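A.B. asks: Sharing a model that was predicted from the sequence below.
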Amino acid sequence: MGDITALVAAAAVVIGGSNGAAQDQVPPAHALDAPAFVLLTLLAGTVLLRRRAPLVMLLATSLLLGLFFAAGYPHGPAVVPLVVAALSVGLRHDRGTSWRAVLVANVVLLAGSAVGHARGYATGGWGLVFGMVGGIALCSVPALVGALIRLNRFAAAQAAQEATRRRIEQERLRMAREVHDVVGHSLSVISLQAAVALHVLDRRPEQAQVALEAIRRTSVDALGELRSTLTLTHAGRQATP
């Protein structure tokens, strides 16, 4: 559904908008004819590649626009798919790949503009210069914007992962302190009761028995708490990304 919507919108902008642009630029630009509308239709269709193959989309749009410019057709909304392609390349590919693709696209666009100028479809030398500079900007700026967005997303994802890692480490430290407190307190009680049992063992064996029973209960309770804490620690370790 998204691709169909994008295709319809691209066709409306590229084909419909180019008719309006032609009214202001003809002459000296070449009037739109059947081959022009074929190129415009193909340009609109390239939006279907923006997610699956942005590099192919950028190559296709630059070639189609190069032919469009070389034929002398008026500039206008026909460049929209190029902007979308350059932005998609910047979003999905590393900097080196993006700029190599943009360089190739710019060369194709400049060649098409030069051919159109040589055939007389331009408003003079400055028209060619402005057209070439505009073509380079339309391809390079969206790619740069896409690259910046991609880097920002990557940095945000890294920050989120780091925050999650810190939370997990803090939870582990908290659990370790709990283990220390449980074991330390229990060992203190056991040591005290053992000292009492040794002290009264010969004179009052019944008190020694009470102390030993307290040692047993403390040991069982401590082991239970330690087991629960270690279970939580193990679960937190498994949840670590």
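C.D. replies: Received the coordinates, thanks.
A.B. asks: Only C-alpha atoms from now on, for both contacts and neighbour counts.
C.D. replies: OK.
A.B. asks: The spatially most central residue of the chain and Gly146, how far apart?
C.D. replies: Nearest to the geometric centre of the chain sits Arg153, at 4.5 Å (CA atoms, centre = their mean). Separation of Arg153 from Gly146 (CA to CA, to the nearest Å) stands at 11 Å.
A.B. asks: same deal with His75?
C.D. replies: For His75, the distance to Gly146 - CA to CA - is 24 Å.
A.B. asks: Those two - which one has more neighbours?
C.D. replies: Gly146 (23 against 17; other CA atoms under 10 Å).
A.B. asks: My guess is the more buried one contacts Gly90. True?
C.D. replies: Yes - Gly146 is in contact with Gly90 according to CA atoms under 8 Å; the separation is 4.1 Å.
A.B. asks: in what helix or strand does Thr61 lie?
C.D. replies: helix 54-70 (DSSP states H and E).
A.B. asks: one more structure, for comparison:
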Amino acid sequence: MKIRTSAYVPGRMVGGMRITWQDGALTAALLFFGLAGTRFAARLQGGEPLDALAYALIVVAACGLLFRTVRPMWTVTVTIASIVVYLALGYPFGPILVSGVAAIYAVALYARIELAAVSALLYALALLPWWNDTLTSWVTWSAGWILLPGAAGVLVKLWRRSAVDVRERTAISERLRLAQEVHDVVGHGLSVIAMQAGVALYVLDKDPAKARASLEAIRDTSKEALDGLRSELDTLRGSAPLAPVITLDDVPALAARMREAGLEVSVEVARIELPDTYQLAVYRIVQESLTNVLRHSSPGVTASVRVFTVRDELVVHVTDTGTPAEFTEGHGITGMRSRAEALGGTLEADASQGFSVIARIPLPA
């Protein structure tokens, strides 16, 4: 049996639409302000006492704001129509116009900008026939009580949209980082395991001790790969424990595992103080480069790893003694280049004289 789930938004369901408590609170405030303040506005303007119809129109105009988040066009239509009928019947200007301001803000925030612009223009024009002052005052009032709320709604909408875009970009960036980590950890482990398994099968009858050593290497490599994969999955779940920090000091151990898998590697790593992010990036570049050599090189090929500084640059140079060949960049090289570029550097891969990777990363200030 399938169970459908959806995100819960606090509020009250009315006719399949969810009205939030903020909508109700705004409506209540407009009702109180409209019903209480209109009597004083009528006295100040020397008008007649309001009847039941006037109060009913004030209530309808305010209640239109209940639907501002789910049906903003309903809100602006009901509210402005109530205001127009109210003014057409000769009732005095008063707090009912504040409901119109709130409706313009709502349609600008929750509907398309074009609809908000049309609604604001129609609202301003709808007030003009009953405007008892100069045209200049009407323009000024419309700018302050219609244009500004609409512009504020649009600005808030754009700000919220940009905030969502930032969160989405951050989430995408984190997913790509996790994918790259999984690729590097698992890809390296599987390559070493495959090579060690081949060695174990080849020497199983001739040299049981060496076959045993290869099987032990497979066990250790698979455990390391599983630990790395489990750590990344814990990170994805948001429950990652503190994991050991990978540093440049781990590069010799990486080279030792490669030697056990049959690839002779020489290592020269300068003593450099670097932030953890730089050391992890360098380690992963070296790891992926050596994994590519192990996976694609012929027997007898050797590799060298050099990590050093030149002026204000950190240089990572991994080469092998293989024969020139054409190659197509895959996920591994793309990931290495992304790691270098994330730190403001560059990475070049070449196979014209054996496989070679050179990463140049500016030293941190």
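C.D. replies: Cool, got the structure. Fair warning: this is a prediction, and the values are worked out from it, not measured in the lab.
A.B. asks: Now do the closest residue to Leu229 of structure 2 other than its chain neighbours: how many residues are near it, please.
C.D. replies: Distances taken as CA to CA, 6 or more residues apart in numbering place Val182 nearest to Leu229 of structure 2, at 6.1 Å, with adjacent residues excluded. For Val182 of structure 2, the neighbour count with other CA under 10 Å is 19.
A.B. asks: mind checking how far Val182 of structure 2 is from Gln22 of structure 2?
C.D. replies: Distance from Val182 of structure 2 to Gln22 of structure 2, by CA to CA: 44 Å.
A.B. asks: quick one, strands of the stretch 251-365 of structure 2?
C.D. replies: 264-269, 302-310, 313-320, 346-350, 356-362 (DSSP state E, counting those that start in this stretch).
A.B. asks: could those be laid out in CSV, adding mean neighbour count and distance to Thr69 of structure 2?
C.D. replies: Listed next are the strands of the stretch 251-365 of structure 2 as CSV, based on neighbours: other CA atoms under 10 Å; distance: least, CA to CA, whole Å:
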stretch, mean neighbour count, distance to Thr69 of structure 2
strand 264-269, 16, 60
strand 302-310, 18, 58
strand 313-320, 21, 54
strand 346-350, 17, 48
strand 356-362, 21, 49
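A.B. asks: possible to save the ones you listed as a markdown table with distance to Ser119 of structure 2?
C.D. replies: Output for those, formatted as a markdown table (distance: least, CA to CA, whole Å):
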| stretch | distance to Ser119 of structure 2 |
| --- | --- |
| strand 264-269 | 68 |
| strand 302-310 | 64 |
| strand 313-320 | 59 |
| strand 346-350 | 52 |
| strand 356-362 | 54 |
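A.B. asks: Indicate which one of these is closest to Arg175 of structure 2.
C.D. replies: Of all the strands of the stretch 251-365 of structure 2, it is strand 346-350 that lies closest to Arg175 of structure 2, at 22.0 Å by CA to CA.
A.B. asks: wouldn't Val357 of structure 2 be in contact with Val315 here?
C.D. replies: No - in this structure, Val357 of structure 2 is not within contact of Val315 by CA under 8 Å, at 10.2 Å.
A.B. asks: From Tyr110 of structure 2, how far out is Leu125 of structure 2?
C.D. replies: 22 Å.
A.B. asks: out of the two, which sits in the more crowded spot?
C.D. replies: When Leu125 of structure 2 and Tyr110 are compared on other CA under 10 Å, the one with more neighbours turns out to be Tyr110, at 19 against 13.
A.B. asks: how about that one, what does it touch?
C.D. replies: Contacts for Tyr110 of structure 2 (CA atoms under 8 Å, 6 or more residues apart in numbering) come out as Arg68, Thr69, Pro72, Lys157.
A.B. asks: so what corresponds to the second one in structure 1?
C.D. replies: Residue mapping for Thr69 of structure 2 onto structure 1 gives Arg51, with TM-score structural alignment as the criterion.
A.B. asks: Relative to Ala118 of structure 1, how far out is its match?
C.D. replies: Applying CA to CA, the value for Arg51 of structure 1 to Ala118 of structure 1 is 36 Å.
A.B. asks: next one: Ala235 of structure 1
C.D. replies: 72 Å.
A.B. asks: same deal with Leu148 of structure 1?
C.D. replies: Following CA to CA, the distance that separates Leu148 of structure 1 from Ala118 of structure 1 is 37 Å.
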